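>>> Fold the following.
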Amino acid sequence: MASLQNQSEFETQIPAEILIARLIQLHARISKLESLRPSKQVNTLFTHLVKLCTLPSDIDIKVLPQDVLHMRENLILVCGQAEGLLELEFATFLSKFPRPLNNLTLFPYYGNYVELASLEYRILCDNGVVQPKKVAFVGSGPMPLTSIVMATHHMKSTHFDNFDVDEAANDVARELVASDSKLEKRMKFVTRDIMEVREELAEYDCIFLAALVGMNKEQKLKIIGHIRKYMKAGGFLLVRSANGARAFLYPVVDEADLPGFELLSVFHPTNEVINSVVLVRKPLFY
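Predicted structure coming up:
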């Protein structure tokens, strides 16, 4: 019975060569766009891309030819830009509502964030992180949905410091949260490059690293190494990664990329959630 089930699962997988051919076609169309700002054409292309990358696949990005790897790097960059523009547009639009936080469901990927936050909180709870006093979210953007969902549904007494390099993004995020006085007291927005934040990192029980902080492997490893150096011993780092075809949307963080940490949990989604979740802890004696 098990072998039949495995065979059935294998048959529903998209072969790597077909997946790559479709990704090349989509990348060519996306590359011709005059702007990545939300529009019918932009939204349609990126919706196709996300759907394609969440299909079951056995693709291994470690063995891809160089030209496909270059395409992947470019796709991650344009996805990051498009995601930032989409969030900025929606956050600006929502900030005009009297109670913007009551209308977050208008954001097209809101359900994914709710599901991912719920999953991350479950992983944290399983490893003893239930109601941390202070949390940092690195790369919060104009629409800090993870922090908002975590603060309102899971970590109801936790203080959140949201770090982003973009002051304009933080301004819009502040405006969203300012509509809820209780939440505003527990949420701060800091415009700084995380590589310039040092001793303060030791204040946090848990640090979240957004998927698009460090757009390539080299940058990502530098940031993780910096956080490890300054975070407190026994502190937790939750890193968002990607697996399989989802690696064409976001950078990948492997176990080998986390030296000096104790690996606690790795989760790879198989539903509409995009990001993998890697939880590590800095040892007490390091």
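>>> From now on I want contacts and neighbour counts done on CA atoms only, so please keep to that.
OK.
>>> Which secondary structure state does residue 279 sit in?
Here residue 279 is strand, with the state taken from DSSP: H, G, I helix; E, B strand; the rest coil.
>>> Quick check: residue 137 vs residue 204, distance?
Distance from residue 137 to residue 204, counting by C-alpha to C-alpha, to the nearest Å: 10 Å.
>>> Ok, residue 72 next?
On the measure of C-alpha to C-alpha, residue 72 and residue 204 end up 34 Å apart.
>>> how about this one, so we can line them up?
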Amino acid sequence: MSSDDLLIAQITQLHSSISKLESLKPCKQVNSLFTHLVNLCILPSSIDIKSLPQEVQNMRESLINLCGHAEALLELEFSSFISLTPEPMKNVTLFPYYGNYIKLAHMENKILKENGVVNPKKVAFVGSGPMPLSSIIIATHHLPSTHFDNFDIDHKANEVARKIVASDAALEMRMKFVTQDIMEVRERLGQYDCIFLAALVGMSKEAKVKILGHTWKYMKEGGLLLVRSAKGARAFLYPVIEECDVVNFEVLTIFHPTDDVINSVVLLRKPKA
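Coordinates of the predicted model:
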């Protein structure tokens, strides 16, 4: 058995254990299973998702959905707790994967800078969730004068996120939360210099490609779209977007991290007509 086959066998076993859980709410057992899963998925591997047998593909789709669900519950639990503390913005560091978000934001900002995006006026973050750490970290550490619009389909997520940001008057001035399905946002997409697409917006490749097409249609010419993707075993946690999926865009960069940052970054530009 090759090391890749062994890895897939271990991931399949974890999928089976996670599927049997009564709830995916954070608790010792849930946390331990997902920590084990993440640690396996960041191991170096030469797994190519497209070449895997159908039953493994099906397991992967199911696993991505379970991960997305568990991640949403984890974020909601922490953000609800943090929003009730006296100074929520000072307590966002309590989130278990905070360090990972710091690294991801640093990596994304570096990629944007290398591609000429310096202090954009207006940025959209699609799929910001109840714990909008990416927006918060990028806005406070990297883009101190940029205005952020956070889009999420879930009203409750935006409510808690808004509460956290409201504890920092300066940040609140330049950070808005919009409850809307991105497929229903049209002309407004033309306002942004750069749009971020969170990893779990569009849980399947088909859904993601549809969202990319919609965004391309309404975003401004010369505008940038930063899409989070995954490679190798990390693709058991998140959907994958490749160069062949982004037909109308100009691909500026595809970057695959090799440390404990899970998401790859695909930076796209809508060409000027």
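>>> Got a TM-score for the two of them?
TM-score of the superposed chains, computed with TM-score structural alignment, normalised by the length of the second structure, equals 0.99; 272 aligned residues with a C-alpha RMSD of 0.7 Å.
>>> residues touching the residue nearest the centre of the first structure, list them.
Centroid-nearest residue in the first structure: residue 211, 3.6 Å away (criterion: C-alpha atoms, centre = their mean). Taking C-alpha atoms under 8 Å, 6 or more residues apart in numbering, we find residue 211 of the first structure in contact with 239-241, 250-251, 275.
>>> Strands - which of those land there?
Secondary structure defined by DSSP state E assigns 239-241 of the contacts of residue 211 of the first structure to strands.
>>> of those residues, closest to residue 216 of the first structure?
Set against residue 216 of the first structure, the nearest of these by C-alpha to C-alpha is residue 241 (11.7 Å).
>>> Tell me the counterpart of that closest one in the second structure.
Residue 241 of the first structure maps onto residue 229 of the second structure when the alignment is built from TM-score structural alignment.
>>> Could you tell me which residues make contact with that match?
By C-alpha under 8 Å, 6+ apart, the neighbours of residue 229 of the second structure are 199, 235, 238-241, 263-266.
>>> Return the residue of the first structure aligned against residue 47 of the second structure.
That one, residue 47 of the second structure, aligns with residue 59 by TM-score structural alignment.
>>> can I assume that match is in contact with residue 244?
Yes. Taking contacts as C-alpha atoms under 8 Å, residue 59 of the first structure lies within contact range of residue 244: 5.6 Å.
>>> about what we covered before: over to the match of residue 47 of the second structure. Which of the three states is it?
coil.
>>> what about it, neighbour count?
20 (other C-alpha atoms under 10 Å).
>>> For residue 157 of the second structure, give its distance to residue 168 of the second structure.
Distance from residue 157 of the second structure to residue 168 of the second structure, by C-alpha to C-alpha: 18 Å.
>>> More neighbours: the two, which one.
residue 157 (23 against 14).
>>> so where is stretch 166-185 of the second structure in the first structure?
The aligned range for stretch 166-185 of the second structure is 178-197, by TM-score structural alignment.
>>> Mind listing what's buried along that stretch?
The neighbour-count check on stretch 178-197 of the first structure (16 or more other C-alpha atoms under 10 Å) flags 178-179, 183-184, 186-192, 194 as buried.
>>> Kindly confirm my reading that residue 196 of the second structure is in a strand.
Yes. Counting by three-state DSSP, residue 196 of the second structure is located in a strand.
>>> count of neighbours near the counterpart of it in the first structure?
Under the alignment by TM-score structural alignment, residue 196 of the second structure pairs with residue 208 in the first structure. Residue 208 of the first structure has 21 neighbouring residues, counting by other C-alpha under 10 Å.
>>> residue contacts, residue 208 of the first structure?
By C-alpha under 8 Å, 6+ apart, the contact list for residue 208 of the first structure reads 135-138, 237-240.
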